[in-house]
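In: compute the structure for the input listed below.
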Amino acid sequence: MSWRYLVRRILLLLLVMWTAATINFFIPKLSPRDPIKERLQLAATQGGRNQTGLQAMADAYAHQYGLDQPLWKQYLHALLKVVQFDYGYSISQYPRTVNSVIGDALPWTICLGLVSILIAFVVGTVLGAALGWPRSPGWLRALVPVSMLTSAVPAFVLGFLLIYLFAFRLKVFPLAGAYSQTADPGWSLSFVGDVIDHAFLPALALVLFQLGGQALQMRGLMVMTVGEDYITFADAKGLRPRRVFLRYAVRNALLPQVTGLVMSLGTFIFSTVLVETLFAYPGLGGLINSAIQVLDYNLLYGITMILVFAVCIATLAVDLIYPLLDPRIRYDRR
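Out: So this is what the prediction gives:
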């Protein structure tokens, strides 16, 4: 692999991160609301205290969060914090830092999203390859309309349907949450089973949402691949159908399939956030929802930058493993 190409890709990643950080910084500033004053007024109202000294407290907190500085200083400070992976204190959960708040929710999102997208990709790719192979059983064609339906329905709508059917009507799975309120968190088999039981419906909603699109895309790639000359030549040589299917058809259709997976990562992450909010799952979805309601600038900034960074790293990683999937791809000038 060419080092010049690797440097260009890393510079492009940094450019994307800078653009996302800039947009993420300025959009919340367009709101006329003052999150510091809102939090202090809420605390004063709930505590039955008067408003004496409220402005002074608001000014003190604004100075602590750097909100009293000129906009360009806030912007440079925010960029420096992005480089340091330090997003300061959470306005809504002070005195906790943004990193600690995200650190509690991130493992739930990673487990739910990563497992769901891997299952959807593997099953969707195998199913799509079988649908596009002319020698597959005819009954598989009945799955094409089902795949089109699930790919067209948003993940949170599928989540509503699953909640109504399996949690409300049949009462097979829990309605919401990550584990039972009476459960004792730990690595015991009972707690792990309880977590899996609560994660089944949100994971199923994400898998069904991604599965149909993956299957239809792989089916289209297989249809185009089957018509290539090397497939006809492999059949003429008398190779076994299984080898033609795996080594010639699936292997050549897999590269665009991986590219499509990377292209859909942004949509999948957004769907994961919505599904987590719907199921009251303790991941980044609930944090984003609460941060938007109270306009927690620092928490919103940290979550968004982590999501953008994850998509950029995934894109770079897949781009670098392309030569392993297809030896014809070279990033050097030879």
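In: switch to C-alpha atoms for all contacts and neighbour counts from now on
Out: Fine.
In: what sits up against stretch 164-174?
Out: 175, 197-198, 200-201 (C-alpha atoms under 8 Å, 6 or more residues apart in numbering).
In: try 7 Å
Out: Defining contact as C-alpha atoms under 7 Å, 6 or more residues apart in numbering, one finds that stretch 164-174 is touched by 175, 197-198.
In: any idea which of the residues you listed has the most stuff around it?
Out: Most neighbours among those, by other C-alpha atoms under 10 Å: residue 198, with 21 neighbours.
In: residues touching that one, list them.
Out: 173-174, 176-179.
In: list buried residues within these.
Out: For the contacts of residue 198, a burial check counting by 16 or more other C-alpha atoms under 10 Å picks out 173-174, 176-179.
In: among the contacts of stretch 164-174, which lie within helices?
Out: Cross-referencing those against helices under DSSP state H gives 197-198.
In: one more to line up against the first:
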Amino acid sequence: MRYFFNRLGFLLISLWAAVTLNFVLPRLMPGNPAEIMFAKFQGRMLPQELHALELQFGFSNQPWPIQYFQYLGNMITGHFGLSFTYYPVPVATVIATSLPWTIGAVGFATLLSVIVGSFGGILIAWRRGGMLDRTLPIATMFFQAIPYNWSAFMLLFVFGFTLNWFPMYHSYGTNQTPGFNWPFLSSVLRHGVLPVATIFISGVSGWIIGMRNNMINTLGEDYVVFAEAKGVSARRLMFSYAARNALLPQVTGLAIALSSIVGGSILMEQVFSYPGIGFQLNTAVSNEDYPLIQGMFLIIALCVLIANFIVDMVYARLDPRVRTGGASS
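Out: Model (predicted):
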């Protein structure tokens, strides 16, 4: 229980630091977002209208402490201001419409890479010295060395442009109306194949190699050799004895992988014009959309912290020594 409260306290402190940093950095920059929008209208707006924009975007001349507490109140209520790019759409609405696409595509591809890569690494290590052990690691390292954007372009060119098997852009067909119906869902699935495949190909290689190496090291431990000598079944020996402990280093990699899900894959989403967080973040930076950048940064930071907290709990469950401060009997 003490370990849980320690990690929870670290989560809250880190979250407060991220929120505070998100408040301070834009205010240290010269000018303000309202002036940038004012410049886009080339003087066609009155000073009163500019002041109204400043109030809408949450910028004022009040002292920083007052602004800070107003900012915290807005964060608690989910009010991140208005987006420049999609004005007058609120930032929260833009994030809410983009986040499901990123979690659906990047999240599914990441989890699929972890599951397939971990089971593949376990089987290769268990049958070490065989055909798979001699060929699959080399093949996976080859795919791992391919640049991420190059894989996306190749899949797009071969399966989208040349063979015309899958759509080349966006998340669903332009002739589809979003809703819980089969034509729309099937369109979403077809549009998501290439983006998911891009992330899967780039990610599964590392999981296979990492799990294989961990598994081989674990299989050489004395307790595994002793269990094998006692006649423990191969299935139980593989999963209950060796794989469970070999998974511990993978959990750390899982924390990093889960943390990157919400941030999206900027390159993948740009190549396929996939309307996720990465695509919107790149658009926001290009258009100097500070409210949208702030809102996305805060959501990404929050999800990263929560993902790491969950992984810490899982790690403590798998390895009780973590809860006791590393003490061993």
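In: now the TM-score, please.
Out: Here the TM-score for the pair of chains, by TM-score structural alignment, normalised by the length of structure 2, is 0.88; 326 aligned residues with a C-alpha RMSD of 2.6 Å.
In: pick the one among the buried ones among the contacts of residue 198 of structure 1 closest to residue 295 of structure 1.
Out: Set against residue 295 of structure 1, the nearest of these by C-alpha to C-alpha is residue 177 (24.0 Å).
In: what do we get in structure 2 for the closest one?
Out: Counting by TM-score structural alignment, residue 177 of structure 1 lines up with residue 170 in structure 2.
In: would you confirm that that match belongs to a helix?
Out: No. Residue 170 of structure 2 sits outside any helix when classified using DSSP: H, G, I helix; E, B strand; the rest coil, being coil.
In: pretty sure residue 269 is one of the things it touches, is it not?
Out: No. Residue 170 of structure 2 is beyond contact range of residue 269, at 8.8 Å (criterion: C-alpha atoms under 7 Å).
In: which neighbours do those two share?
Out: Shared contacts of residue 170 of structure 2 and residue 269, counting by C-alpha under 7 Å, 6+ apart, come down to residue 275.
In: so what secondary structure elements neighbour the helix or strand residue 269 of structure 1 falls within?
Out: Remark: residue 269 of structure 1 resides in helix 265-278, with elements defined by DSSP states H and E. With contacts defined as 3 or more C-alpha pairs under 7 Å, 6 or more residues apart in numbering; DSSP states H and E, the secondary structure elements packing on helix 265-278 of structure 1 are helix 155-162, helix 284-294.
In: the helix or strand following the last one vs structure 2, average distance?
Out: In other words, helix 284-294 of structure 1. Following helix 284-294 of structure 1 in sequence order, the next helix or strand is helix 297-325 (DSSP H and E). On superposition with structure 2, the mean distance recorded for helix 297-325 of structure 1 (mean C-alpha distance after the TM-score superposition for structure 1) is 1.7 Å.
In: helix 297-325 of structure 1 - contacts with which helices or strands?
Out: Packing contacts for helix 297-325 of structure 1, counted by 3+ C-alpha pairs under 7 Å, 6+ apart, involve helix 3-29, helix 98-132, helix 284-294.
In: quick one, which of these gets closest to residue 80 of structure 1.
Out: Evaluated over those, closeness to residue 80 of structure 1 peaks at helix 3-29, with 10.5 Å, by C-alpha to C-alpha.
In: residues in contact with the helix or strand that the closest one is followed by?
Out: Following helix 3-29 of structure 1 in sequence order, the next helix or strand is helix 35-47 (DSSP H and E). For helix 35-47 of structure 1, the external contacting residues (C-alpha under 7 Å, 6+ apart) are 50-51, 58, 61-62, 294-296.
In: okay, the helices and strands packed on helix 297-325 of structure 1 in JSON lines with mean neighbour count and distance to residue 183 of structure 1 next?
Out: Output for these, formatted as JSON lines (neighbours: other C-alpha atoms under 10 Å; distance: least, C-alpha to C-alpha, whole Å):
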{"stretch": "helix 3-29", "mean neighbour count": "14", "distance to residue 183 of structure 1": "38"}
{"stretch": "helix 98-132", "mean neighbour count": "19", "distance to residue 183 of structure 1": "17"}
{"stretch": "helix 284-294", "mean neighbour count": "19", "distance to residue 183 of structure 1": "21"}
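In: which residue lines up with residue 234 of structure 1 in structure 2?
Out: Alignment note (TM-score structural alignment): residue 234 of structure 1 maps to residue 227 of structure 2.
In: skipping adjacent residues, who's closest to its match in space?
Out: Nearest non-adjacent residue to residue 227 of structure 2, counting by C-alpha to C-alpha, 6 or more residues apart in numbering: residue 237, 7.2 Å away.
In: map that neighbour across to structure 1 for me.
Out: Counting by TM-score structural alignment, the partner of residue 237 of structure 2 is residue 244.
In: what's the neighbour count on that match?
Out: Residues near residue 244 of structure 1, counting by other C-alpha under 10 Å, number 20.
In: over to the one 3 residues further on?
Out: Counted with other C-alpha under 10 Å, the neighbours of residue 247 of structure 1 add up to 11.
In: so which of the helices and strands packed on helix 265-278 of structure 1 comes closest to residue 327 of structure 1?
Out: Evaluated with C-alpha to C-alpha, these place helix 155-162 nearest to residue 327 of structure 1, the distance being 36.0 Å.
In: distance of residue 319 of structure 1 relative to residue 125 of structure 1?
Out: 19 Å (C-alpha to C-alpha, to the nearest Å).
In: er, residue 88 of structure 1 I mean
Out: Distance of residue 88 of structure 1 to residue 125 of structure 1, given as C-alpha to C-alpha: 42 Å.
In: repeat that for residue 135 of structure 1.
Out: In this view, residue 135 of structure 1 and residue 125 of structure 1 are 17 Å apart by C-alpha to C-alpha.
In: hmm, back to that, tell me the secondary structure at the match of residue 234 of structure 1.
Out: Classification of residue 227 of structure 2 by three-state DSSP places it in helix.
In: where's it relative to residue 71 of structure 2, distance?
Out: Distance, residue 227 of structure 2 to residue 71 of structure 2, by C-alpha to C-alpha: 59 Å.
In: among these two, which residue is more densely surrounded?
Out: The neighbour comparison of residue 227 of structure 2 against residue 71 (other C-alpha under 10 Å) goes to residue 71, with 19 against 15.
In: let me see the contact set for the alignment partner in structure 1 of residue 284 of structure 2.
Out: Aligned by TM-score structural alignment, residue 284 of structure 2 pairs with residue 291 of structure 1. Residues in contact with residue 291 of structure 1 (C-alpha under 7 Å, 6+ apart) are 299-300.
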